[in-house]
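Trainee: Sequence unavailable; structure follows:
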């Protein structure tokens, strides 16, 4: 047996270079496997009709495919900023708190629907429903 006098065990070394290499490989893998696509918008599931009816007063605003507005069947023109539309909304507002139902044709551009909604908001209507068609088989 070989016994050495004064033999000391070397202190362990921590070699950081292989650990850094492994971390860089993991980082590159995560960067490549991550999707850099951003979704702008939300996936919506519109509610179906057929809810319980209430005894509150409900008035319907119809926005037809040709852009014409109607309030409870009365023609109001095609401009939501027109005075006829604003006067009709003020008269409706003076009758008390009522719920409005907006029935817009699916072919109407989004901008026209938003103009009607803005006119309703500026007239003081905050209870608004959007009419949808029931899902069929």
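Mentor: Done, it's in. Treat the numbers as computed from the prediction; the structure is a model and nothing was measured.
Trainee: drop to CA atoms for contacts and neighbour counts, all remaining ones
Mentor: Fine.
Trainee: can you give me the strands for this protein?
Mentor: Taking DSSP state E as the test, the strands found in the chain are 58-63, 69-71, 74-77, 99-104, 128-130.
Trainee: got a list of contacts for the first one?
Mentor: When contacts are taken as Cα atoms under 8 Å, 6 or more residues apart in numbering, the neighbours of strand 58-63 outside the stretch itself are 68-73, 98-105, 108, 113.
Trainee: one more structure, for comparison:
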């Protein structure tokens, strides 16, 4: 009579599928990591009244946007004259070259287009501004 060999159960785990899953996850994380780091660093203001820490040597640079989308800067020849975003970025870059710790604050009208604010922040980022503070009014008024 023919006698079959009894097969012993294999006590090993096949890890190949786990390695495949890990490699796919690694590729996904490597592809999405650079997308997460893009953007403008912004110091969001608190809604309660907070004091602005001012340096005696360098008062903050305040850039304003009115409801029509015109830009104004507290630096330059005439703070009351509207300027282009490129000109403001150039003026801010010159001011930061002289005094690198000068804070830059953005003061926008509530009715101004969000696109205008982002456009100005992009120009400021390209000019080398490390962070931009956003100015608000308190609810008490």
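Mentor: Thanks, I have the structure now. Fair warning: this is a prediction, and the values are worked out from it, not measured in the lab.
Trainee: just to revisit the earlier point, show me which of the contacts of strand 58-63 of the first structure are buried.
Mentor: 69-71, 98-105, 113 (16 or more other Cα atoms under 10 Å).
Trainee: out of those, what pair is the most spread apart?
Mentor: The widest separation within these, taken as Cα to Cα, falls between 98 and 105 and amounts to 22.5 Å.
Trainee: To which residue of the first structure is residue 111 of the second structure aligned?
Mentor: Residue correspondence to the first structure (TM-score structural alignment): residue 111 of the second structure is matched to residue 107.
Trainee: Which parts of the first structure are helices?
Mentor: Ranges of helices within the first structure are 16-33, 83-94, 110-122, based on DSSP state H.
Trainee: Does anything pack onto the shortest one? Which helices or strands?
Mentor: Contact partners of helix 83-94 of the first structure among helices and strands, from 3 or more Cα pairs under 8 Å, 6 or more residues apart in numbering; DSSP states H and E: strand 74-77.
Trainee: Quick check: which helices or strands does the strand it packs on pack against?
Mentor: Going by 3+ Cα pairs under 8 Å, 6+ apart, strand 74-77 of the first structure lies up against strand 69-71, helix 83-94.
Trainee: In the second structure, point out the residues matching the first one.
Mentor: If I follow you right, that is strand 69-71 of the first structure. The aligned range for strand 69-71 of the first structure is 71-73, by TM-score structural alignment.
Trainee: what stretch of the first structure does whichever helix in the second structure runs longest fall on?
Mentor: Counting by DSSP H, the longest helix found in the second structure is helix 16-37. On the first structure, no counterpart of helix 16-37 of the second structure exists by TM-score structural alignment.
Trainee: how far does that helix sit from the chain's center?
Mentor: Distance of helix 16-37 of the second structure from its chain centroid, counting by Cα atoms, centre = their mean, to the nearest Å, is 25 Å.
Trainee: before we move on, what about stretch 114-126 of the second structure?
Mentor: With Cα atoms, centre = their mean, you get 10 Å for stretch 114-126 of the second structure.
Trainee: How much space separates residue 131 of the first structure from residue 120 of the first structure?
Mentor: Residue 131 of the first structure sits 16 Å away from residue 120 of the first structure, going by Cα to Cα, to the nearest Å.
Trainee: again with residue 130 of the first structure
Mentor: Residue 130 of the first structure is 13 Å from residue 120 of the first structure, by Cα to Cα.
Trainee: more crowded one of those two?
Mentor: Neighbour tally, residue 130 of the first structure and residue 120, criterion other Cα atoms under 10 Å: the higher count belongs to residue 120, 20 against 13.
Trainee: Please pull up the equivalent of the more buried one in the second structure.
Mentor: So residue 120 of the first structure corresponds to residue 124, using TM-score structural alignment.
Trainee: looking at it, that match is touching residue 87, isn't it?
Mentor: No: counting by Cα atoms under 8 Å, residue 124 of the second structure does not reach residue 87; the two are 10.4 Å apart.
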